[in-house]
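Student: Below is the structure, and that's it, no one-letter string:
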């Protein structure tokens, strides 16, 4: 994760989900549109709750949590999700981190200053032992 692309990958991990066949066709268009938008772990949680509780008719009522916490990926995501800063569930330091990495990591501004790019915005990655 020391390279600029590695740091970007750490802040924007890839998510792949295999839906049951009965859902793939029904939600194909929505999933295709949502694939171009920013998502958060809260959205993944809402999607799992949505599928596990079987509330397929109205994705927005998939759980009792307020809509600002997360949105099911099987429903339309808010339009502001096209940019990092437009997604209020992503902390701002990760958005500035993305901008620094895309600009080559040479920015002296931000939390760390001194041309250190994005290092101060992130702690060390979790180790395997931290899950036990």
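Tutor: Good, I have the coordinates. Not measured: the values here are computed from a predicted model.

Student: all contacts plus neighbour counts: C-alpha atoms, from now on.
Tutor: OK.

Student: Residue 99 - how many residues pack around it?
Tutor: Residues lying near residue 99 (other Cα atoms under 10 Å) number 17.

Student: That one and residue 41, how far apart?
Tutor: 21 Å (Cα to Cα, to the nearest Å).

Student: Please apply the same query to residue 4.
Tutor: As judged by Cα to Cα, residue 4 and residue 41 stand 23 Å apart.

Student: this is the comparison structure:
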């Protein structure tokens, strides 16, 4: 049985180390064979928008754009519906494959059997 990993990232460039850690853990989850979903809330929403991804510029850290692409191509990325609405974003403005969903979907996913949820 494969476990699932749900990583919720709540910050962007204002908390660069925390944001980078969330993306790094998600990418490592994929490498370990887990089914990975990243939920983006607040300023982290911008990671899902082409040409708006924050540059975290952290020494000793992987480029966040590479981490986003790794997770997007091997897992799934979801943007909080309220956060998208506050930023006037629609799915067609997001990176391919990224979707928008609400709190009910988040709660359902983290309460499923075999899921490990982490918040950054």
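Tutor: Yep, that arrived. It should be emphasised that the depicted structure is a prediction, and the values quoted were computed from it without experimental measurement.

Student: And the TM-score between them?
Tutor: Taking TM-score structural alignment, normalised by the length of the second structure as the basis, the two superposed chains have a TM-score of 0.28; 66 aligned residues with a Cα RMSD of 5.2 Å.

Student: who has more neighbours, residue 4 and residue 41 of the first structure?
Tutor: residue 4 (19 against 14).

Student: show me the contacts for residue 38 of the second structure.
Tutor: Contacts were defined as Cα atoms under 8 Å, 6 or more residues apart in numbering; by that measure residue 38 of the second structure touches 6-9, 26, 71, 75-78.

Student: tally of neighbours for residue 8 of the first structure?
Tutor: By other Cα under 10 Å, 20 other residues sit near residue 8 of the first structure.

Student: Which strands and helices lie in contact with the helix or strand harbouring it?
Tutor: Taking DSSP states H and E as the definition, one finds residue 8 of the first structure inside helix 4-11. Counting contacts by 3 or more Cα pairs under 8 Å, 6 or more residues apart in numbering; DSSP states H and E, helix 4-11 of the first structure packs against helix 92-102.

Student: The helix it packs on versus helix 4-11: what angle between them?
Tutor: 150 degrees (axes from the mean of the first three to the mean of the last three Cα atoms, to 10 degrees).

Student: helices or strands next to helix 92-102 of the first structure in the packing?
Tutor: Other elements packing on helix 92-102 of the first structure under the criterion 3+ Cα pairs under 8 Å, 6+ apart are helix 4-11.

Student: For the helix holding residue 8 of the first structure, buried residues please.
Tutor: When burial is assessed from 16 or more other Cα atoms under 10 Å, helix 4-11 of the first structure yields the following buried residues: 4, 7-8.

Student: of those, closest to residue 32 of the first structure?
Tutor: Distance to residue 32 of the first structure across the buried residues of helix 4-11 of the first structure (Cα to Cα) is lowest for residue 8, with 22.8 Å.

Student: Am I right that the closest one is in contact with residue 98?
Tutor: Yes - here residue 8 of the first structure reaches residue 98: they are 6.3 Å apart, a contact under Cα atoms under 8 Å.

Student: neighbours of the closest residue to residue 11 of the first structure other than its chain neighbours, just the number please.
Tutor: Using Cα to Cα, 6 or more residues apart in numbering and skipping the chain neighbours, the partner closest in space to residue 11 of the first structure is residue 94 (6.9 Å). By other Cα under 10 Å, 18 other residues sit near residue 94 of the first structure.
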